[in-house]
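Student: Sequence first, predicted model second:
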Amino acid sequence: MIDDILNQIKDGKLSVEDAKKQLNSFENLGFAKVDHNRKERTGFPEVIYGEGKTPEQIISIIKAMQSRNDDVLATRVSKEKADVILQQLPECSYSEIARVLYWKEDKPLQTKEDRYIAIICAGTSDLAVAEEAALTAELFGSRVHRIYDVGVAGLHRLLHHLEEIQGATVSVVIAGMEGALASVVGGLVSHPVIAVPTSVGYGANLQGISTLLAMLNSCSSGTSVVNIDNGFGGAYNAVMIDRIARGMAID
């Protein structure tokens, strides 16, 4: 990036002032500092966490990112907020079930390789977290296979997809209740499994605490666990694994 900017200055295509703006590590909006260089450092653009932010704040951040052609991914955006945002930014897209709002200059990259991430969801009640994971992975450039409603209460449903699951580079397994699905998948595959506990379950589930502890105690080696309802975090890690498998750790 720095070499490109310096060459543009040398060729007279970029002014010193404009170069300074591009080299700034962040843009100060007063209420937020937008990290434009994050993709250069980590391979992923900054992601907006929508909870606790007003629609106006989210709109300002998105406009700042669009001005630098940064891909936009905003998680945990309620439909009420999204309706306000889309009135001013109709080019953005919104998934109500995932509560994800996004904008990408080009269509999400679907690689022509056979590699893909399996997003495996135990039950319909877990779909919001599963779709947050699936959309995150797709927007970050990975192919995704959605395998939904295959919880352990009907194990034959999971086994019906076994060959497809085993062919994945990495699996993200989303489940509530006792969280057993992650351990089952971990015992059937030779690739990493990222377990995402959800807050779905009756009283003793404790809003996902018991699921989290069960997944942390999994006896299936190769299983790692992210926080409760954190489909975004599970997908982020899965995309990193997928990129390394494709020989492109940084996009």
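Tutor: Alright, I've got the coordinates.
Student: drop to CA atoms for contacts and neighbour counts, all remaining ones
Tutor: Fine.
Student: ends of stretch 188-207, how far apart?
Tutor: End-to-end distance for stretch 188-207, by CA to CA, to the nearest Å: 28 Å.
Student: ok, which stretches of the protein are helices?
Tutor: Under the criterion DSSP state H, helices of the chain are mapped to 2-10, 16-23, 38-42, 55-67, 79-88, 127-139, 155-159, 162-166, 180-186, 209-216, 231-245.
Student: Enumerate the positions of stretch 178-193 that are buried.
Tutor: Neighbour-count burial for stretch 178-193 flags 178-186, 189, 191-193 (criterion: 16 or more other CA atoms under 10 Å).
Student: So for it, first residue to last residue, what's the gap.
Tutor: Its start and end residues considered, stretch 178-193 measures 17 Å (CA to CA).
Student: mind listing what the most centrally placed residue in the chain touches?
Tutor: Centroid-nearest residue in the chain: T136, 2.9 Å away (criterion: CA atoms, centre = their mean). Contacts for T136 (CA atoms under 8 Å, 6 or more residues apart in numbering) come out as L73, F232, A235, Y236.
Student: let's see 7 Å
Tutor: With contact taken as CA atoms under 7 Å, 6 or more residues apart in numbering, T136 is in contact with F232, A235.
Student: What is the neighbour count of K10?
Tutor: K10: 11 surrounding residues under other CA atoms under 10 Å.
Student: Next one for the comparison:
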Amino acid sequence: MDTHEILEKVRAKDMTVEEAEGYFRRKPFVDMGYARLDTHREIRSGFPEVVFCSGKADEHLLDIYETLYKENGEVFGTRASEAQYELVRGRIPEITYDPVSHILKAEKEGKRRRGKIAVCTAGTADIPVAEEAAQAAEYFGGRVERIYDVGVSGLHRLLASLEAIQSANCIVAAAGMEGALASVIGGLVDKPVIAVPTSVGYGANFKGLSALLTMINSCANGIAVVNIDNGYGAGYIAAQINRLGVRHDEQPNE
């Protein structure tokens, strides 16, 4: 829970002042021996800790998911497998799994999503990375518009969605091959562009390295680049930028 949620519970008499005081006084992490879960991260940053599922031992993953779910009422993990989904579902029936993005999550019902984030891909092969970004941004409270398969080999497809892209608080551009999509978008918008190089491409793509180099050498302004296939990182940053945009829109007119 974040600070605002705790105070709202106190005001609604769903939590006593003593319970709230105890929550803030407790140790800011849960020491599980093999992991130290940062249970106060949402209080500090506004977003709770997320689980990187790949490579975790089954029992560790189960206990981490169960602990975070009990703590926050929801839990979000990336790079999960079908087998891990079946494993976690045994303890958390509410858990859902997306085989495209490999997201393993349970979310609070009725979550409010605000602002606007445009998530774009050059091709359909980039969608798994883009979906990791989109679902992360949605989990952190952003409203996402997906604009897929608008790569530079058919620029008219991108221009047909330009109004939707320009109206977003920020844009995520996921592209493999030569990775030119971020530069094109960057020259058409007045908002930040988060470029995500993907490992999609033939041999000289070097598993995303060519797209990464294109993006970090872009002559377009306002482009920031995350690591190869790091959709989650892009979605997180997009959620932070979007949150600033929402706060700006909510300021009273002077």
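Tutor: Great, that's in hand. Computed from a predicted structure; not experimentally measured.
Student: out of the helices of structure 1, which comes closest to V225 of structure 1?
Tutor: Using CA to CA as the measure, helix 209-216 is the one of the helices of structure 1 that comes nearest V225 of structure 1, at 6.4 Å.
Student: The closest one packs against which elements?
Tutor: When contacts are defined as 3 or more CA pairs under 7 Å, 6 or more residues apart in numbering; DSSP states H and E, helix 209-216 of structure 1 sits against strand 193-197.
Student: hmm, back to that, generate JSON lines for the buried residues of stretch 178-193 of structure 1, with distance to R99 of structure 1 as supplementary columns.
Tutor: Converted to JSON lines, the buried residues of stretch 178-193 of structure 1 look like this (distance: CA to CA, whole Å):
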{"residue": "E178", "distance to R99 of structure 1": "25"}
{"residue": "G179", "distance to R99 of structure 1": "23"}
{"residue": "A180", "distance to R99 of structure 1": "26"}
{"residue": "L181", "distance to R99 of structure 1": "24"}
{"residue": "A182", "distance to R99 of structure 1": "24"}
{"residue": "S183", "distance to R99 of structure 1": "28"}
{"residue": "V184", "distance to R99 of structure 1": "28"}
{"residue": "V185", "distance to R99 of structure 1": "27"}
{"residue": "G186", "distance to R99 of structure 1": "28"}
{"residue": "V189", "distance to R99 of structure 1": "30"}
{"residue": "H191", "distance to R99 of structure 1": "29"}
{"residue": "P192", "distance to R99 of structure 1": "27"}
{"residue": "V193", "distance to R99 of structure 1": "24"}
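Student: Among the residues you listed, which pair sits farthest apart?
Tutor: Farthest-apart pair in those is E178 and H191; separation 22.6 Å (CA to CA).
Student: Trace S25 of structure 1 over to structure 2, please.
Tutor: Matched to structure 2 by TM-score structural alignment, S25 of structure 1 sits across from P28.
Student: just checking, that match touches R41?
Tutor: No: taking contacts as CA atoms under 7 Å, P28 of structure 2 lies outside contact range of R41: 8.1 Å.
Student: ok so, going back, could you count how many residues lie near the match of S25 of structure 1?
Tutor: P28 of structure 2 has 15 nearby residues by other CA under 10 Å.
Student: ok, it - contacts?
Tutor: Neighbouring residues of P28 of structure 2 by CA under 7 Å, 6+ apart: D38, T39, H40.
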